[in-house]
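Trainee: got a sequence here, can you model it:
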Amino acid sequence: MLSFFTGFTVGLSLIVAIGAQNIWVLSQSMAGANRLVIAAVCILCDAALIVTGVYSVQLIQQWLPPLVPVLTWAGVAMLSWLAFGAAQRAWQGQGALLANSRVQVHSWQKTALTALAITLLNPHVYLDTVVLIGSVGSAQSEPFCFTLGACLASLCWFSALTGLAPKLKVWLSSPLRWRLFDALVALVLTGIALKLAV
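Mentor: Have a look, this model is predicted:
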């Protein structure tokens, strides 16, 4: 359960932080533009990248054991940097997720292709899911449970973002709520970084 909870919290913290993708998803969902298609594409892409990250690092552990400490400390450094960024945003209070109210609705095929492009052409997605989640997940006692938790975080986030878009627009546009969320993210990521370092 600890690996599952770690996967869920790390996954949620990183997925929520990918701003451009979330703004697009929220804007499209507010317009009622193929919400099920958008959620499915984002969730499946995240799941594929998370599984690839965790198990590719495990293969590296088997083939090149000397790289394991390097990957572990790289994960600690990245988690610490992300925690610092979240703490800085919480202190400054500049965070908010603002959706575009003027959105053109396209066919589900075009929406799916756009969702794929926004997800897979964003370098932060690979850095967060493959590199960071992969390095943290491979260090867990139960990598499968960690992977399951991280994938569930993506499922919960994008299901909520697409399904509850009208209500979330008000909630996510509040700088105060984002300050609280960023403070929580900073604490969680710092705790996981310390655990990984030990």
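
Trainee: switch to C-alpha atoms for all contacts and neighbour counts from now on
Mentor: OK.

Trainee: biggest helix in the protein, by residue count?
Mentor: Counting residues, the longest helix found in the chain (DSSP state H) is helix 35-63.

Trainee: helix 35-63 and the helix or strand just after it, what's the angle between them?
Mentor: Next helix or strand after helix 35-63 toward the C-terminus (DSSP states H and E): helix 67-92. On the basis of axes from the mean of the first three to the mean of the last three Cα atoms, to 10 degrees, helix 67-92 is oriented at 140 degrees to helix 35-63.

Trainee: what packs against helix 67-92?
Mentor: Helix 67-92 sits against helix 35-63, helix 134-138, helix 175-197, with contacts defined as 3 or more Cα pairs under 8 Å, 6 or more residues apart in numbering; DSSP states H and E.

Trainee: most packed of those?
Mentor: Highest mean neighbour count among the helices and strands packed on helix 67-92 (mean count of other Cα atoms under 10 Å): helix 134-138, with a mean of 27.

Trainee: what lies in contact with that one?
Mentor: By Cα atoms under 8 Å, 6 or more residues apart in numbering, the residues outside helix 134-138 that reach it are 7, 50-58, 71-72, 75, 143, 146-147, 196.

Trainee: so how far is the helix or strand that it is followed by from its chain's centroid?
Mentor: Downstream of helix 134-138, the next assigned helix or strand under DSSP H and E is helix 143-163. Chain-centre distance of helix 143-163: 9 Å, with Cα atoms, centre = their mean, to the nearest Å.

Trainee: quick one, the helix or strand immediately after helix 143-163 in the chain and helix 35-63 angle?
Mentor: On the C-terminal side of helix 143-163, the nearest following helix or strand under DSSP H and E is helix 165-172. Orientation check (the same axes, to 10 degrees): helix 165-172 against helix 35-63 gives 60 degrees.

Trainee: how about this one, so we can line them up?
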Amino acid sequence: MPLVSLIPPSLFAGFGLGFSLILAIGAQNAFVLRQGLRQQHVFWVCLACAGSDALLIAAGVLGFGTLAQALPWFETVMRFGGAAFLIWYGARSLRAAWIGGEALEAEVGKAEQLLLPVLTTVLALTWLNPHVYLDTVVLLGSISAQYPDPLVFGVGAIISSFTFFFSLGYGASLLAPIFARPRAWQLLDVFVGLTMWAIAHKLLLM
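Mentor: Sure thing, here's the model as predicted:
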């Protein structure tokens, strides 16, 4: 009997849906990509993202998707707090693009960022984004209830998150030769900044 036939279908379903939900480029993914290109604190950044997803997915599967209904103000607070943070971070990225010179840092010794500010930023990008609660706690949580083994579905979604973030973080180094040029870093910073502002705009219009 093939080994794949022994894997519960719920695991594949959770993996597929979880992967599709985090595949789109967003604020969190753009930050992971940037850290991967800088090759700084990649493991901890990927672990923070995947670990956060794991906690949220587990909360959804275990039935905590009713939090927003129990606390009507929760979604509003998270939405405006997240938008404010994204506006600030987007402005910072656009300022970095305007100043330029990032490739020199990346190539020569890579001025080391402190771990705590990096983790604070990635956790803020994760936990201050209301969409992450909709995707993980509410959507994945409600869909998992349709399967006879919702916990297995949740495990599949968690595996997809670890697979995605570590692939993105460590796979970014393959793009390093492109980002040896200052112009490429400037374009990345513009992309990151505009992505942050676009998401903030969506949050404010919800």
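
Trainee: can I get the helices and strands packed on helix 67-92 of structure 1 in CSV with distance to residue 155 of structure 1?
Mentor: As requested, the helices and strands packed on helix 67-92 of structure 1 are arranged in CSV below (distance: least, Cα to Cα, whole Å):
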stretch, distance to residue 155 of structure 1
helix 35-63, 6
helix 134-138, 18
helix 175-197, 18
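
Trainee: the ones you listed: which one's closest to residue 110 of structure 1?
Mentor: helix 35-63 (10.2 Å; Cα to Cα).

Trainee: how about the helices and strands packed on helix 67-92 of structure 1, which one is nearest residue 15 of structure 1?
Mentor: Nearest of these to residue 15 of structure 1, taken as Cα to Cα: helix 35-63 at 8.6 Å.

Trainee: which secondary structure elements does the closest one contact?
Mentor: Helices and strands touching helix 35-63 of structure 1, by 3+ Cα pairs under 8 Å, 6+ apart, are helix 19-30, helix 67-92, helix 108-120, helix 134-138, helix 143-163.

Trainee: make JSON lines out of those and add distance to residue 175 of structure 1.
Mentor: Below are those laid out as JSON lines (distance: least, Cα to Cα, whole Å):
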{"stretch": "helix 19-30", "distance to residue 175 of structure 1": "14"}
{"stretch": "helix 67-92", "distance to residue 175 of structure 1": "9"}
{"stretch": "helix 108-120", "distance to residue 175 of structure 1": "25"}
{"stretch": "helix 134-138", "distance to residue 175 of structure 1": "30"}
{"stretch": "helix 143-163", "distance to residue 175 of structure 1": "18"}
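
Trainee: quick check: longest helix of structure 2.
Mentor: helix 72-99.

Trainee: spit out the contact partners of the residue nearest to the spatial centre of structure 2.
Mentor: Centroid check for structure 2 by Cα atoms, centre = their mean gives residue 28 as the closest residue, at 3.5 Å. Each residue near residue 28 of structure 2 by Cα under 8 Å, 6+ apart is listed here: 49, 122, 125, 126.

Trainee: what's the match for the second one in structure 1?
Mentor: Right, residue 122 of structure 2. Using TM-score structural alignment, the partner of residue 122 of structure 2 in structure 1 is residue 115.

Trainee: burial of that match, as a residue count?
Mentor: Look at residue 115 of structure 1: counted by other Cα atoms under 10 Å, it has 22 neighbours.

Trainee: touching, it and residue 35? I think so.
Mentor: No: applying Cα atoms under 8 Å, one finds residue 115 of structure 1 not in contact with residue 35, separated by 10.8 Å.

Trainee: re the thing from before, pick the most buried one from the helices and strands packed on helix 35-63 of structure 1.
Mentor: Most buried among those, counting by mean count of other Cα under 10 Å: helix 134-138, with a mean of 27.

Trainee: which bit of structure 2 covers it?
Mentor: Using TM-score structural alignment, the residues of structure 2 aligned to helix 134-138 of structure 1 are 141-145.

Trainee: off-centre distance for the matching stretch?
Mentor: How far stretch 141-145 of structure 2 lies from its chain's middle: 21 Å, per Cα atoms, centre = their mean.

Trainee: ok, now which ones touch whichever residue in structure 1 pairs up with residue 157 of structure 2?
Mentor: In structure 1, the residue matched to residue 157 of structure 2 (TM-score structural alignment) is residue 150. Contact analysis of residue 150 of structure 1 by Cα under 8 Å, 6+ apart lists 4, 7, 8, 9, 10, 11, 12, 50.
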